[in-house]
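1. Sequence first, then the predicted structure, then my questions.
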Amino acid sequence: MSNLQTPILDHIVILVSHETLLGISKQVDGQFTLAPGGNHADGLTTNKLILLPDGVYLEFIAFFDNIDPEKRRAHRWGNEKENTIIDWAFTLRSEEDFGAVQQRFKSAETEASYTDPIAGGRTKPDGTVLKWAVCVPRNAQGKVIPGSLPFWCLDRTPRANRVPYEVEPHLTQHPNGVQGISSVSVHVPNGKVSSFKGAYDAIFGGAWNYQVPSGSTAGARSVSLSEGETSVRLVFSGLKQGNVELLPGLVLEIERQ
């Protein structure tokens, strides 16, 4: 498959309460350097980021406490469990390349598909306006459990504005030595692996390996699928082996690269 269409791991979404987000710098102090995020265009959520040297980032996202509860429930992440990885995103070099992904789904052995690009964005604390489009997975019933398939985040303004890992490299230097994401493991409900396998085959068009924005070849850069309670698990690549507690109960492995 053309490298233009090879999925590029973009970011990992971790849901927290707004109170936790406001104090997240204390939680990650001594482990990670925190980068500012901003408020999303829909007015429902806000975030803060951890930028990794490979160009992927972790997004801590929270719903504002004063929003309409109905609007939160209607949001695709509004009913997910806080302090967990709830979703993850791929990107491509150009939004135009997504057409090839959609084309592969038309002949895939799966019930899943993706929406056409939906406009989104947020404003950074310095006033910079970011624009992108998201493509969300769906099935015959209308939607897929968040995290069981990645969504796509396709930039309409320069990605460097959204993820300044090269522009501000000091933000990617972490005390624990984490360098990037080595692998992503996805658990889906019992009996559903075969259906999801068809979807992942269509996403990748070959081996289940992703690229990272920096072009680094460290780590496995692989995706795996297994049965169990729906969840997403990561393995970091880093300068030293060990574990890191991102949030209470959310412990991730660091694999020496």
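-> Perfect, I can see it now. All values derive from a computational prediction rather than experimental measurement. Numbers count the residues shown, from 1 in each chain.

2. going forward, measure contacts between C-alpha atoms and count neighbours the same way
-> Fine.

3. show me the contacts for R138.
-> A112, S113, Y114, T115, V144 (Cα atoms under 8 Å, 6 or more residues apart in numbering).

4. For it, which non-adjacent residue is spatially closest?
-> Distance criterion Cα to Cα, 6 or more residues apart in numbering; nearest residue to R138, sequence neighbours excluded, is V144 at 5.0 Å.

5. Can you show me the helices along the stretch 51-200 of the chain?
-> With DSSP state H, counting those that start in this stretch, the ranges of helices along the stretch 51-200 of the chain come out as 69-74, 98-106, 159-162, 193-204.

6. Of these, which is nearest G37?
-> Closest to G37 of these is helix 159-162 (Cα to Cα; 8.8 Å).

7. returning to that earlier point: quick check: of the contacts of R138, which lies closest to R72?
-> V144 (17.4 Å).

8. That closest one - how many residues pack around it?
-> Counted with other Cα atoms under 10 Å, residues neighbouring V144 total 17.

9. So it versus D126, what's the distance?
-> In this view, V144 and D126 are 35 Å apart by Cα to Cα, to the nearest Å.

10. what does R156 give?
-> 19 Å.

11. Of those two, give the one with the bigger neighbour count.
-> For R156 and D126, the more surrounded residue by other Cα under 10 Å is R156, and the numbers stand at 15 against 8.

12. thought the more buried one was touching W132?
-> Yes. The pair R156 / W132 is scored as a contact, 4.7 Å apart, by Cα atoms under 8 Å.

13. now G215, what's its secondary structure?
-> Following DSSP: H, G, I helix; E, B strand; the rest coil, G215 is assigned to coil.

14. how far away is it from V188?
-> In terms of Cα to Cα, G215 sits 29 Å off from V188.

15. Neighbour count for those two, which is higher?
-> Legend: neighbour count by other Cα under 10 Å for G215 and V188, higher for V188 (20 against 10).

16. how about the nearest residue to the more buried one once chain neighbours are set aside, what does it touch?
-> Of all residues not flanking V188 in the chain, T230 sits nearest, at 4.6 Å (Cα to Cα, 6+ apart). Residues counted as contacts of T230 (Cα under 8 Å, 6+ apart) are I145, G147, S148, V186, H187, V188, P189.

17. try this one next to it:
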Amino acid sequence: MTLLVLYLGSVADWALTLHAPGDDGDGDGDGDDEGKGEIKHGAEFRKIQERVEQADADAGIVYADPVRGGRVRPDGVQLRWAVASAKRKNPSSSAAAAAALGAGGDKDGWVPLEPGQLPFWCLDETPRRLRVPYEEDADQIRHPTGVVGVAEVEVAVGGESGSKEEGKEREALGAVYDAVFGKQAAGKGDAWEVRTLAGEGRHPPGRVVLAAAQEGGSNGTGAADIKITFYTDDEDWVGKTIGGKVDDEHTLEFKLVAATSK
């Protein structure tokens, strides 16, 4: 699980990836040095796309096909990946298609979901250790708070709290989470366990929680409120909250819990 850029007191987005034992991202598809051919993990990701598409046809939520990207590091090393985000089908009409284009969608009426409601996917085609070199130098990932991983991502569904629309949206998103993670909801709202590539032995798996819209949140706009809890291995920080007011309208806070091994 990866958290991305923070802006205006919000988490811009968060991502999942696919990984197999002994897999360092060297590319087991048919791609070449120019990033052409079959995308790494492409066949596996297509199965996820199919499960999501079948999860709730009425919701019209799917994952788009992966789009290749990349960059060159300052030391000249080429990084390549492919990303795929969730999108939703607007009612079939020319007006809806035009509205979709205005909302960042396409001519067929597909519009992207608000960032954070569902994770996007980042599939490494070059070794992941080149993009995320945490194993090469432990000092570069050591945080003063002792944070070692993500404990929980709570997504509060957009819409007015308790409304029919909020209930339908939560059901639709829940069906997608079930398709991605498997049906394992239990406890606080609807929750799904998420394992990380580097967290084994350092802390328990993280989890994603789909919660009801909160009174006084940023909802009513269709956006999701996201709360983040981190694992820390520093006892002095356990139980504390870091962050604060970003501007007159936004607050950014992270909770810290103990990273006890499972």
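-> Structure's in. What do you need? Just so it is clear, the structure is predicted and the values come from calculations on it, not from any experiment.

18. TM between them?
-> The TM-score (TM-score structural alignment, normalised by the length of the first structure) is 0.66; 183 aligned residues with a Cα RMSD of 1.9 Å.

19. hang on, the earlier thing: return the most buried member of the helices of the stretch 51-200 of the first structure.
-> Highest mean neighbour count of the helices of the stretch 51-200 of the first structure: helix 193-204, a mean of 19 (counted as mean count of other Cα atoms under 10 Å).

20. Average separation of the lengthiest strand in the first structure from the aligned part of the second structure, please.
-> When the first structure is parsed with DSSP state E, its longest strand is strand 178-188. On superposition with the second structure, the mean distance recorded for strand 178-188 of the first structure (mean Cα distance after the TM-score superposition for the first structure) is 0.8 Å.

21. Give me the helices and strands touching that strand, please.
-> strand 222-227, strand 231-238 (3 or more Cα pairs under 8 Å, 6 or more residues apart in numbering; DSSP states H and E).

22. how close does the alignment partner in the second structure of R138 of the first structure sit to A100 of the second structure?
-> In the second structure, the residue paired with R138 of the first structure according to TM-score structural alignment is K87. Going from K87 of the second structure to A100 of the second structure by Cα to Cα gives 11 Å.

23. R46 of the second structure too?
-> Counting by Cα to Cα, the gap from R46 of the second structure to A100 of the second structure is 25 Å.

24. coming back round to it: need the residues touching each of K87 and A100 of the second structure.
-> W110, V111.

25. Roughly how far does the corresponding residue of the first structure for T145 of the second structure sit from R138 of the first structure?
-> Under the alignment by TM-score structural alignment, T145 of the second structure pairs with N176 in the first structure. Plainly put, N176 of the first structure is 37 Å away from R138 of the first structure if you go by Cα to Cα.

26. same question, P158 of the first structure
-> Here the criterion is Cα to Cα. By it, P158 of the first structure lies 27 Å from R138 of the first structure.

27. So which bits of stretch 147-159 of the first structure are buried?
-> For stretch 147-159 of the first structure, burial by neighbour count (16 or more other Cα atoms under 10 Å) applies to G147, S148, L149, P150, F151, W152, C153, L154, D155, R159.

28. Of those residues, just say which sits nearest to V28 of the first structure.
-> Within those, proximity to V28 of the first structure (Cα to Cα) peaks at G147, which comes in at 23.3 Å.

29. who touches the alignment partner in the second structure of that closest one in this structure?
-> Following TM-score structural alignment, the counterpart assigned to G147 of the first structure within the second structure is G116. Going by Cα under 8 Å, 6+ apart, G116 of the second structure touches V11, A12, D13, W14, V155, A224, I226.

30. Show me which of these are buried.
-> Buried among the contacts of G116 of the second structure by 16+ other Cα under 10 Å: V11, D13, W14, V155, A224, I226.

31. mind putting the helices and strands packed on strand 178-188 of the first structure in JSON lines, distance to I8 of the first structure included?
-> Below are these laid out as JSON lines (distance: least, Cα to Cα, whole Å):
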{"stretch": "strand 222-227", "distance to I8 of the first structure": "11"}
{"stretch": "strand 231-238", "distance to I8 of the first structure": "15"}
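
32. Among these, which comes closest to E19 of the first structure?
-> Proximity to E19 of the first structure (Cα to Cα) singles out strand 231-238 among those, at 23.5 Å.

33. Would you mind giving the residues in the second structure matched to the closest one?
-> Counting by TM-score structural alignment, strand 231-238 of the first structure corresponds to 225-232 in the second structure.

34. contacting residues around that stretch?
-> For stretch 225-232 of the second structure, the external contacting residues (Cα under 8 Å, 6+ apart) are 10-11, 116, 145-158, 203, 213, 217-219, 238, 253-259.

35. Then stretch 154-167 of the first structure?
-> Outside of stretch 154-167 of the first structure, the residues within contact range by Cα under 8 Å, 6+ apart are 51-53, 55, 57, 91-92, 94-95, 128, 130-134, 171-172.

36. now the end-to-end length of it.
-> By Cα to Cα, the extent of stretch 154-167 of the first structure from end to end equals 20 Å.

37. ok so, going back, do you know how far the residue nearest to R138 of the first structure is from S94 of the first structure?
-> 25 Å.

38. The match of R138 of the first structure and K47 of the second structure: what is the separation?
-> 17 Å.

39. do H143 of the second structure as well
-> In terms of Cα to Cα, H143 of the second structure sits 37 Å off from K47 of the second structure.

40. now R207 of the second structure
-> 22 Å.

41. A140 of the first structure: how many residues sit nearby?
-> Using other Cα under 10 Å as the criterion, A140 of the first structure is surrounded by 9 other residues.

42. L256 of the second structure now?
-> 25.

43. Which residue in the first structure aligns with it?
-> So, by TM-score structural alignment, L256 of the second structure is matched to I254.

44. Once you drop chain neighbours, what's closest to that match?
-> Here the residue nearest I254 of the first structure, using Cα to Cα, 6+ apart, is F236, at 4.6 Å.
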